[in-house]
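Participant: Got a predicted model here, sequence first, then my questions.
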Amino acid sequence: MNQASLHKKLASKELKDLEKADPQALFEQRLHTNLPLITDLFNTLYPDPEHESHLKKLPGLLKSLFRKRPEELKIRDLNLLKEENWYQSHKLTGMQLYVDLFNGNLKGIREKIPYFKELGVSLLHLMPVTTRPKGENDGGYAVNSYTAVDPRFGNRKSLLDLTAELRENGMFLMLDFVVNHTSDEYPWAKKALKGEQKYQDYYYTFPDRTVPDAFEASLPEVFPATSPGNFTYRPEISKWVMTVFNSYQWDLNYTNPKVFSEMLANLVNMVNSGVDIVRFDALAFLWKEIGTISQNLPEAHKLIALFRMCLQVVAPGVIFLAEAIVSPHDIVKYFGEGKLQGNECDIAYNASLMSLLWNSIATKKTLLLQKSLKNVPQKPDSCTWINYLRCHDDIGLGLDDGYIAQLGLDPWMHRKFLIDYYCQGLKWSPAVGYKFMENHATGDSRITGSCASLLGLEKATRNGDAAAVETSLAKIMMLHGIILSIGGIPFIYAGDELGTLNDYSYLEDAHKRNDSRWVNRPRHNWDVVSQLNDREKPSSRIFEGLKKMIAQRKKTPVLADHNNLEIHDPENPHLFVFERTGKGRKGILVIANFDEHPRILDIRLLDDLGYLKDGRVKDLLKGEEWKLTSGLVELGPYELLWLIKP
């Protein structure tokens, strides 16, 4: 059984009246109900008798960490536990942003809470705000501390003030926990570089190339262009250190139980600042084993579950997001399988949906989208997705080669077409994107660029092509309307709500110019925001359109995620049709046209599903009901409908 559901059931009497609830007694209850699973997971990962002492210390560590949790957050935990699966609500819409690029610092984020509320955003994902190396730092993912706020963003009080105000406004916060590695400036790494064996054992360090070469035989390279290989030689200690991501990011050695205990303490100290969702960064890489690619290993799943079960004891309101950009069949494993089902991560990125949507824009067809989504394994009822079009990272083409081949296409040639389409390899393409981590030997590449530029707004604006601008705006609204309705938490990347174009200023920064992902990491344009009253501007039309759709989403309970998604066959390769089902006559049918030409849908599908009455249909987005005059529904280019049952 999902442990969170078990805790709610056991605490149901106390949760009815929170004023009478005893947080300490409920902690003891959670500790004892989770301890058998915690013990089993620990013993599986650390079976050697020498590790038994660490297991014996774990209950005491959990008690100590609970004592340090602020009382206000203990009560918030109980409120969220009472709501149960609050993260599946139709009232949630998220935004991801860089603090400094959005509005300077944490105080600046506080000042913009009214802006978030106007748009309808109720969940913020702030990119890393902790201290990091001054030079290259992987956008803050090379951490010098898990709790100390980088002075450029403020200080610990700035963060606490922000989280308190977010709670007052009914909003939620997500922060990253960089669980796989630290920077080489982290205190443990510094001590390791001074020769302290204890801390060298916190990482993977080797005196010669024997073991590194054994690893390299099967390890892929994450950043082959900028950081080839998976080990870095450090002359200070005459040792090779495992650095899978970048030379300045040292992989933590979780085969050492001391690392787990100390990282658990780091995790709790971080969430004690008022974090509601922990983005578990690079979790697929947590366990390393020679002869494997050291990704998605069974031990990694057990380690994630061990973190989850321990955090659930201390802070049951806090949940995990899996940052694993892998195939649909692999990503659902991060929700937990077997006795761990629902006991690993509560949320995962729907990266497959993202890449499939971009594929459909380029091809103007939805066959691969339909086929792929119909074959996604069912996730646990207690879990949900984050649905997004863009994030701070690149777009990987994680498409299923088998499904591509079934459509009569060559997978390699199809990917080459997509790369050319989005990365200016085809003169007729409206997209303005760039290649990221191109492999010249294989021709493979990832794609980067802002949502609006990839959807044609940059090129249309540059050419003064009014018709192309309209087409781009229609694409932008259609794709956002899909992620707002398909099931999960919709996330907007900051700037996309304004149609922000590619930012080329990164080319002037020596620490950024070699990473094309920065083209999609613009400074928020508050001058554009100040002109939102000019309703004719593309930025204003996008903002108002998203605001309207988010508001409609919040008024539509059937859009809450209860595994109530059904994909329908529109018998038209350019249309995408799905339904969010509800009890009785509740339900929404979403229809999207991915073509630049009008396309038709047979009304028999609407009739069979109950969305047609007396020849009439009603669209929530337009707020209109109209009578169909033929046996076909015509959708304009890139038109989107949210139909409800009359």
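Facilitator: Thanks, I have it. Residues are numbered from 1 along each chain as shown.
Participant: going forward, measure contacts between C-alpha atoms and count neighbours the same way
Facilitator: OK.
Participant: Check which helix or strand F436 maps to.
Facilitator: Using DSSP states H and E, F436 falls within strand 434-439.
Participant: May I see the buried residues of that strand?
Facilitator: Across strand 434-439, burial judged by 16 or more other C-alpha atoms under 10 Å covers Y434, K435, F436, M437, E438.
Participant: Report the distance from the next helix-or-strand element following it to the chain centre.
Facilitator: Per DSSP H and E, the first helix or strand lying C-terminal to strand 434-439 is strand 444-448. In this view, strand 444-448 has its centroid 19 Å away from the chain centroid, taken as C-alpha atoms, centre = their mean, to the nearest Å.
Participant: just stretch 530-546 next, same as before
Facilitator: 27 Å.
Participant: got a list of contacts for that stretch?
Facilitator: With contacts defined as C-alpha atoms under 8 Å, 6 or more residues apart in numbering, stretch 530-546 is touched by L119, L473, I476, M477, H480, G481, E497, L498, G499, T500, V528.
Participant: Separate out the buried members of the residues you listed.
Facilitator: The neighbour count (16+ other C-alpha under 10 Å) marks L119, L473, I476, M477, H480, G481, E497, L498, G499, T500 as buried among these.
Participant: my guess is D381 contacts N563, does it?
Facilitator: Yes - the pair D381 and N563 passes the contact test of C-alpha atoms under 8 Å, sitting 6.3 Å apart.
Participant: let's bring in a second model and compare:
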Amino acid sequence: MTDRSGSLLELLEPLYHDHPAWLEERRAIARMIDDAASTRSSILRAIDAERARQPAWFGAPDMIGYSFYVDRFAGDLAGLRDRLPWLEQLGVRLLHPLPMTRSQAEDSDGGFAVADYRAIEPALGSLEDIRVLAADLHHRGMALAIDCVLNHSARDHAWAQAALAGDKEKRAYYRIVDSEGEVAAWEADLDDIFPDTAPGNFTHEPRLGGWVWTSFYPFQWDLNWSNPAVFREMLGVLLFWANIGVDIFRLDSAPYLWKRRGTASRNLPETHALVAALRAGLDAVAPGVALLAEAIERTADILPYIEPVTGTRAAQLAYHNGVMAALWVALATGDGRIVGDLVRDTALLWPDTAWLHYLRCHDDIIWSALNGQVKPDELDRISDFYAGAGGFADGRRFQARSGAAPSTVGMLASLVGTEGPAAVGRYRLLLATMLALPGMPMLYMGDEIGLPNRADTSGLKDARWLHRPWMDWDRADAAAVGNGPGADWLALTRRLIAVRSRFPALDAKALTAVQNDTVGLLVVERGTGGETVLLVANFGDAAQAFPRAGDWIDAIDDRPIGVTIAGGTVVWAVRDV
């Protein structure tokens, strides 16, 4: 064995040194690291070396992500490869198919109840299809992101089934408590994630003789990360997929890994240490592979996943759900300053980190991300607004934790007014603003053609399926030739992405300065010297004075900017030389 696992084991030692199996697990982890390193292909090692020269490669101006369900977008993995030209023409360089691993046989929470971490859902294809897809993407200068569901497995998983059958080793892979009293003691400090559809955090399993921890749904059993065998198993999953060709792992449910009595068991220091250890394990084998933390929390609680105060390398990317929610708040209130405040206050300093920015995704808009920045009654009003209370939006309310504003579900197009010039104008305001902020942008399937909410919502057990429609390829094909209701959306999306790719000032690591002194107006300067781009977004109704002297051109439309910026409009201003 080599010493390539040394830094990883140092990070794990404080977590596991008292565990009776730790010495054995140390040796097993070191062997696994060596085996994975020896089998990494020369092609993938070359990609690692190239990315070492550009550590924030995912933040390049032309790096645009696209998130989707494979079956709803293209049927299966073979169909997805057939649709790559569409994504290339859109300007996408990173594909994020939502969970593709084999999932629970019945309800699987959209694939997030994983029954086999190393197998593909049979209806989608095979492992070989993933190898071929990854190689094809790399040949095209594109990249692949996949989900790694860290917090829980499906009840259908072989580990859980072995535990149900009496296997003591696999029983220790899960958090199981013996009595209702112990359940109550834990619950006193825990939140309900799905209070309407899955209240509580424990599920009674008679065959286990106790209650298994189920933070999300009863069929999703929380893994016991205080057991070093679980760490070994899950790091092994990351290394397995990294050697197939995956470029980014989305660490699903990252905040929930470590549990401690008397706390909310979210965002604990031990959890941050685990993420850092996963990073160290990848660094030993596949250093060019990035980690994306899915921590839908207050911004202050997200920062330790990406730039921890310990200085330890952790995830390179994290969802900036605060900025996402703030953009929707700005649209509803007519004041963009909240976005500027967040951008200014969450500047990242390390050379290999970036925020992931987005407008919509497969999940709900969680307004509690802005607790402490927006008053609770205002968040309630905004939640009502996007649920259709007297405005242009056609979303729905979604369950919320106690004391929080209900979340919002709905496709982007439906939330901005569904169709017509006004809706497209709001889309332009949001998309152009998001694309100019410091970070890596991620689009959501169908937003580029203004795809509205699902028409058939009968029998939905989970309201989030409202914004998980099937891709409308008739609408898309018509839009591609300038016809139909999706044409303006597609033309705008392609234009913005193409223009963005030309400006080094819009790299995630380019300097950023926020001017936030005018009600309604968001002003963000990107880059330095002659390479600057000035984002000016007027979320209000009234025209505002352009905040700079001299002659400027809007790079989006390649036309001069006047002395004012009309209400509800946005420009990427560059100096007219």
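Facilitator: Cool, got the structure. These figures come from a predicted structure and were not determined experimentally.
Participant: With respect to D602 of the first structure, which of the buried residues of strand 434-439 of the first structure is nearest?
Facilitator: D602 of the first structure lies nearest to Y434 out of the buried residues of strand 434-439 of the first structure, by C-alpha to C-alpha, at 39.2 Å.
Participant: Per the alignment, that closest one pairs with which residue of the second structure?
Facilitator: Aligned by TM-score structural alignment, Y434 of the first structure pairs with R396 of the second structure.
Participant: you'd agree its match is up against T408?
Facilitator: Yes - in this structure, R396 of the second structure is within contact of T408 by C-alpha under 8 Å, at 5.7 Å.
Participant: Mind listing the shared neighbours of those two?
Facilitator: Counting by C-alpha under 8 Å, 6+ apart, the contacts common to R396 of the second structure and T408 are Y386, A387.
Participant: Determine the number of other residues adjacent to G262 of the second structure.
Facilitator: 12 (other C-alpha atoms under 10 Å).
Participant: Assumed it was part of a strand.
Facilitator: No - under DSSP: H, G, I helix; E, B strand; the rest coil, G262 of the second structure falls outside any strand and is assigned coil.
Participant: Could you pull up the residues touching it?
Facilitator: Shown in contact with G262 of the second structure (C-alpha under 8 Å, 6+ apart): W186, A188, D189.
Participant: Now check the first structure for the residue matching L466 of the second structure.
Facilitator: L466 of the second structure maps onto V519 in the first structure when the alignment is built from TM-score structural alignment.
Participant: which stretch of helix or strand covers S67 of the second structure?
Facilitator: S67 of the second structure is part of strand 65-68, with elements assigned from DSSP H and E.
Participant: Any buried residues in that strand, and which?
Facilitator: Judged by neighbour count using 16+ other C-alpha under 10 Å, the buried positions of strand 65-68 of the second structure are G65, Y66, S67, F68.
Participant: what's that strand aligned against in the first structure?
Facilitator: Mapped onto the first structure using TM-score structural alignment, strand 65-68 of the second structure spans residues 94-97.
Participant: Show residues contacting that stretch.
Facilitator: If you take C-alpha under 8 Å, 6+ apart as the criterion, stretch 94-97 of the first structure is touched by 121-127, 391, 489-494.
Participant: most surrounded residue in these?
Facilitator: Across the contacts of stretch 94-97 of the first structure, neighbour numbers were computed from other C-alpha under 10 Å; I489 holds the maximum, 30 neighbours.
Participant: Name the nearest residue to that one, ignoring sequence neighbours.
Facilitator: Take I489 of the first structure and drop its neighbours on the chain: the residue closest to it by C-alpha to C-alpha, 6 or more residues apart in numbering is I386, 4.8 Å away.
Participant: Can you tell me the SS state at the residue mapped onto that neighbour from the second structure?
Facilitator: Matched by TM-score structural alignment, I386 of the first structure corresponds to L356 in the second structure. Classification of L356 of the second structure by three-state DSSP places it in strand.
Participant: quick one: L356 of the second structure from N224 of the second structure, how far?
Facilitator: 28 Å (C-alpha to C-alpha, to the nearest Å).
Participant: Which one's more surrounded, the two?
Facilitator: Ranked by neighbour count (other C-alpha under 10 Å), L356 of the second structure and N224 place L356 first, with 26 against 22.
Participant: ok, back up a step: relative to the whole chain's centre, how far out is the match of strand 65-68 of the second structure?
Facilitator: Chain-centre distance of stretch 94-97 of the first structure: 10 Å, with C-alpha atoms, centre = their mean.
Participant: Buried by neighbour count: which residues of stretch 322-337 of the second structure qualify?
Facilitator: By 16+ other C-alpha under 10 Å, the buried positions in stretch 322-337 of the second structure come out as 322-332, 334-337.
Participant: Oops, could you answer that again for stretch 634-646 of the first structure instead?
Facilitator: Residues of stretch 634-646 of the first structure classed as buried: E634, L635, G636, P637, Y638, E639, L640, L641, W642, L643, I644, K645 (neighbour count, 16+ other C-alpha under 10 Å).
Participant: Show the residue spans covered by the helices in the stretch 501-646 of the first structure.
Facilitator: Ranges of helices in the stretch 501-646 of the first structure, per DSSP state H, counting those that start in this stretch, are 526-530, 538-554, 603-609.
Participant: Would you tell me which of those gets closest to V313 of the first structure?
Facilitator: Of all the helices of the stretch 501-646 of the first structure, helix 538-554 sits nearest to V313 of the first structure, with 31.4 Å by C-alpha to C-alpha.
Participant: Average offset of that closest one relative to the second structure?
Facilitator: Its aligned residues in the second structure lie a mean 1.1 Å from helix 538-554 of the first structure after superposition (mean C-alpha distance after the TM-score superposition for the first structure).
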